[in-house]
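K.L.:
sequence plus the predicted model coming up.
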Amino acid sequence: MDQLSAMRVFVRVVETGNFTRAAAALDVPKTTVTNMVQSLEAHLRTTLLNRTTRRVMVTTDGALYYERAQQILSELDELDASMSNSQTQPSGRLRVEMAGAFADLLVVPNLCDFYERFPQIRLDIGVGDRLVDYIAENVDCALRAGTPTDQSLIARKVGEMTMQAYAAPSYIQKFGEPTHPKELENDHFSVGYLNATAGRVMSPEFLQGEERVEINPRYVVSVNDARSYVNAAISGLGIVQSPCFMVREALEKGELVEVLPQWHCEPLPLYIVYPQTRHLSNKVRVFVDWLAKLVQSVKIEDSRKQIRRFG
């Protein structure tokens, strides 16, 4: 059995949904497709596909094998392409994980520019700020806020996000405006941000000159999603410390206003992370480079907005 060819046939059967369409796509007889899948199952000593008269269903083992086989074939195709002088454009499936706010407000609105440059890359975006098993889930890379602590990952810093404190006008009308960060521990409420990795509510820091204040926020609600975090502030549930780009629309609509303007926050670093065991392919490299430029442009725009606001 040619295992590599059998893997390609199996992957195509899964993607097309049945043996007939897979045979047509591969331009081979249906019996060849059937025999190769059966040989692969015999070699692996497991059932990969359950067949009925109408459709093919992937077994649990088949789903796991499909993910790994697809990854191996993709990397092999990319290796072949990198050795070919005729291949100038990176191509293939790119699986990326990122928080919903980064997807909705930063990456997705600018993807047309990415696809104009790299039309042969198919981008699959997983939205969420969760722990990821990069190998098992076949994730190529992830965009993460904050300095990574997982030593098994390679991290490349792609930029920083300007941070500031904000509250809804309805909150200020009810509780007043704080004049010092320490008031957020006793006299005011914050919206808590629950860090999924640390398993605790984050402790915001504020800076003024040489003074640094870390607070233990007093909150009535905490969330683990950036969009919900901002929406809770808009609803008047407390003060938030947020990247400027995430609240731009709320500021323009008057749903949020800046508080503690004399106190600054450390910029929020953004990293692209990927497993040490995974080769940094051309498709990942061009995406990381594109994203770094995008983050920098957002930071510059936010800085200009701040200058206009206080200048």
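P.N.:
Sure, I can see it.
K.L.:
C-alpha only now, for contacts and for neighbours.
P.N.:
OK.
K.L.:
so how many other residues sit close to residue 167?
P.N.:
Neighbourhood size, residue 167 [other C-alpha atoms under 10 Å]: 28.
K.L.:
contact partners for the closest residue to it other than its chain neighbours?
P.N.:
Counting by C-alpha to C-alpha, 6 or more residues apart in numbering, the nearest residue to residue 167 once its immediate chain neighbours are dropped is residue 239, at 4.8 Å. Applying C-alpha atoms under 8 Å, 6 or more residues apart in numbering, we find residue 239 in contact with 165-168, 189-191, 233.
K.L.:
dump those into a markdown table; add distance to residue 105 as well.
P.N.:
What follows is the contacts of residue 239, written out as a markdown table (distance: C-alpha to C-alpha, whole Å):
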| residue | distance to residue 105 |
| --- | --- |
| 165 | 19 |
| 166 | 18 |
| 167 | 20 |
| 168 | 20 |
| 189 | 26 |
| 190 | 23 |
| 191 | 21 |
| 233 | 17 |
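K.L.:
which of those residues lies closest to residue 135?
P.N.:
Of all these, residue 191 has the smallest distance to residue 135: 34.3 Å, by C-alpha to C-alpha.
K.L.:
for the residue positioned nearest the centre of the chain, give its distance to residue 128.
P.N.:
Nearest to the mean C-alpha position of the chain, by C-alpha atoms, centre = their mean, lies residue 98 at 1.3 Å. Applying C-alpha to C-alpha, to the nearest Å, the value for residue 98 to residue 128 is 6 Å.
K.L.:
checking residue 134 next. Helix, strand or coil?
P.N.:
Reducing the assignment at residue 134 to three states with DSSP: H, G, I helix; E, B strand; the rest coil gives coil.
K.L.:
my error: substitute residue 303 in the last question.
P.N.:
When states are read from three-state DSSP, the local structure at residue 303 comes out as helix.
K.L.:
distance of it relative to residue 167?
P.N.:
Counting by C-alpha to C-alpha, the gap from residue 303 to residue 167 is 20 Å.
K.L.:
ok, now residue 250?
P.N.:
In this structure, residue 250 lies at 10 Å from residue 167, with C-alpha to C-alpha as the measure.
K.L.:
what sits against the residue nearest to residue 92 when sequence neighbours are not counted?
P.N.:
Of all residues not flanking residue 92 in the chain, residue 121 sits nearest, at 5.0 Å (C-alpha to C-alpha, 6+ apart). With contacts defined as C-alpha under 8 Å, 6+ apart, residue 121 is in contact with 90-94, 115, 283.
K.L.:
ok, and here's another one to check against it:
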Amino acid sequence: MDRLEAMRLYTRIVELGSFTAAADDLNLPRATVTHAIKRLEARLGAQLLQRTTRRVSTTRDGETYYGHCVRLLADMDEVETDFREAAVHPKGRLRIDLSAALARLLVIPALPAFCSRFPQIELDIGTGDRFVDLVREGVDCAVRVGEPGDIGMVGRRVATLQQVTVASADYLRRRGRPDSLAALHDGHLAVNWSSPTTRRAEPLEFMVGRRRRQVSLPGRITVSGADAYLGCCIAGLGIAQFSRYRIERELARGTMVELLPTTPPPSLPMTVLYPPQRQMPARLRVFIDWLVELTADQR
């Protein structure tokens, strides 16, 4: 019998005034009750109970210990109740990290619905494309688009985001609209994306059936920031590739035009990263489930 169980047993003996009544109440053998109290008194180095033929009463030390037990057990019951309620009605602060575009265009516009559904969860949102040390910085989860790599975190894929190849309407008026991958080499330019890690310009990628094909185009501009990449494409400096959610407004307005839809870029995984833990907090679990719902139409 652990200390907490021994404390509960002791308080029932005091409240019922009987070893036998406490044993019956807790469905324990009488010998187990007697042995547990002897061990408790030995561990504390104090006699807690006075036994007579008719009733059990507390000693002065026993009365003091009973008061401590009642307070501690009440606190423990309150904590457990809070956690049980939190599993049904999650609450608390949740720190998340998102890319700026993902936050601005996809997640934040939908947050009123999340806040309405989970009114006791407070969100602390950080935005950026930098590496975040979740444990050291106290961040509950990071949402990333693209292959996250092995960084010692647990990763749950919540969506696979469609990508599109696009160019500005102004660019197409000047250089024409390519109707095949081969036509891309007929005087077309790319806004080159430079990997922040390798510093090399990445080629455009296309899915031809189930095969991935890379196409490298010349370009006057190379960028390594997401906003600059989009800005250069809007300015008519070349062809680029984006997740569809990122440029839906531009496509709807006609300032950007989708190219080669029959050979789209490969889709990108959207992953939630969080530290390994035995029990996931309910507030994190419901946020991840909500992201899965939110991105269902992006797949």
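P.N.:
Okay, I see it. Worth saying up front: this structure is predicted, and the values here are computed from it rather than measured.
K.L.:
could you dump the contacts of residue 239 of the first structure to a markdown table with secondary structure and distance to residue 145 of the first structure?
P.N.:
Formatted as a markdown table, the entries for the contacts of residue 239 of the first structure read as follows, by DSSP: H, G, I helix; E, B strand; the rest coil; distance: C-alpha to C-alpha, whole Å:
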| residue | secondary structure | distance to residue 145 of the first structure |
| --- | --- | --- |
| 165 | strand | 17 |
| 166 | strand | 19 |
| 167 | strand | 22 |
| 168 | coil | 24 |
| 189 | coil | 24 |
| 190 | strand | 20 |
| 191 | strand | 18 |
| 233 | helix | 20 |
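K.L.:
which of those residues ranks first by neighbour count?
P.N.:
If you rank these by neighbour count (other C-alpha under 10 Å), residue 167 sits at the top with 28 neighbours.
K.L.:
there's contact between residue 101 of the second structure and residue 244 in this structure, I believe.
P.N.:
No. No contact is recorded between residue 101 of the second structure and residue 244 when judged using C-alpha atoms under 8 Å, the distance being 11.8 Å.
K.L.:
can you tell me the closest non-neighbouring residue to the residue nearest to the centre of the first structure?
P.N.:
Here the nearest residue to residue 98 of the first structure in space, its sequence neighbours aside, is residue 143; by C-alpha to C-alpha, 6+ apart that works out to 5.0 Å.
K.L.:
could you do residue 251 of the second structure as well?
P.N.:
By the measure of C-alpha to C-alpha, 6+ apart, the closest residue to residue 251 of the second structure outside its immediate chain neighbours is residue 257, 5.9 Å from it.
K.L.:
distance of that neighbour relative to residue 168 of the second structure?
P.N.:
From residue 257 of the second structure over to residue 168 of the second structure the distance is 6 Å, taken as C-alpha to C-alpha.
K.L.:
residue 252 of the first structure: which element?
P.N.:
Residue 252 of the first structure belongs to helix 244-253 when assigned by DSSP states H and E.
K.L.:
with residue 289 of the first structure instead?
P.N.:
helix 282-310.
K.L.:
again with residue 272 of the second structure
P.N.:
Taking DSSP H and E as the criterion, the element that holds residue 272 of the second structure is strand 268-274.
K.L.:
re the thing from before, if we look at the helix holding residue 252 of the first structure, which residues are touching it?
P.N.:
Under C-alpha under 8 Å, 6+ apart, the answer for helix 244-253 of the first structure is 101, 105, 161-164, 230, 234, 256-257, 298, 302.
K.L.:
what does stretch 63-73 of the second structure correspond to over in the first structure?
P.N.:
Under TM-score structural alignment, there is no match for stretch 63-73 of the second structure anywhere in the first structure.
K.L.:
buried residues in that stretch?
P.N.:
Along stretch 63-73 of the second structure, the positions that meet the burial threshold by neighbour count (16 or more other C-alpha atoms under 10 Å) are 65-66, 69, 73.
K.L.:
next: stretch 210-219 of the second structure.
P.N.:
Buried, per 16+ other C-alpha under 10 Å, within stretch 210-219 of the second structure: 213, 217, 219.
K.L.:
could you do stretch 283-291 of the first structure as well?
P.N.:
By neighbour count, and taking 16+ other C-alpha under 10 Å as the criterion, the buried residues in stretch 283-291 of the first structure are 283-284, 287-288, 291.
K.L.:
with stretch 191-204 of the first structure instead?
P.N.:
Of the residues in stretch 191-204 of the first structure, those buried by neighbour count under the rule 16+ other C-alpha under 10 Å are 191-195, 201, 204.
K.L.:
out of those, which is nearest to residue 58 of the first structure?
P.N.:
residue 195 (35.6 Å).
K.L.:
list the contacts for that closest one?
P.N.:
If you count contacts by C-alpha under 8 Å, 6+ apart, residue 195 of the first structure has them with 201-202, 224.
K.L.:
ok, residue 227 of the second structure next?
P.N.:
The neighbourhood of residue 227 of the second structure, defined by C-alpha under 8 Å, 6+ apart, contains no residues.
K.L.:
which of the buried residues of stretch 283-291 of the first structure lies closest to residue 175 of the first structure?
P.N.:
Proximity of these to residue 175 of the first structure (C-alpha to C-alpha) peaks at residue 291, which lies at 39.8 Å.
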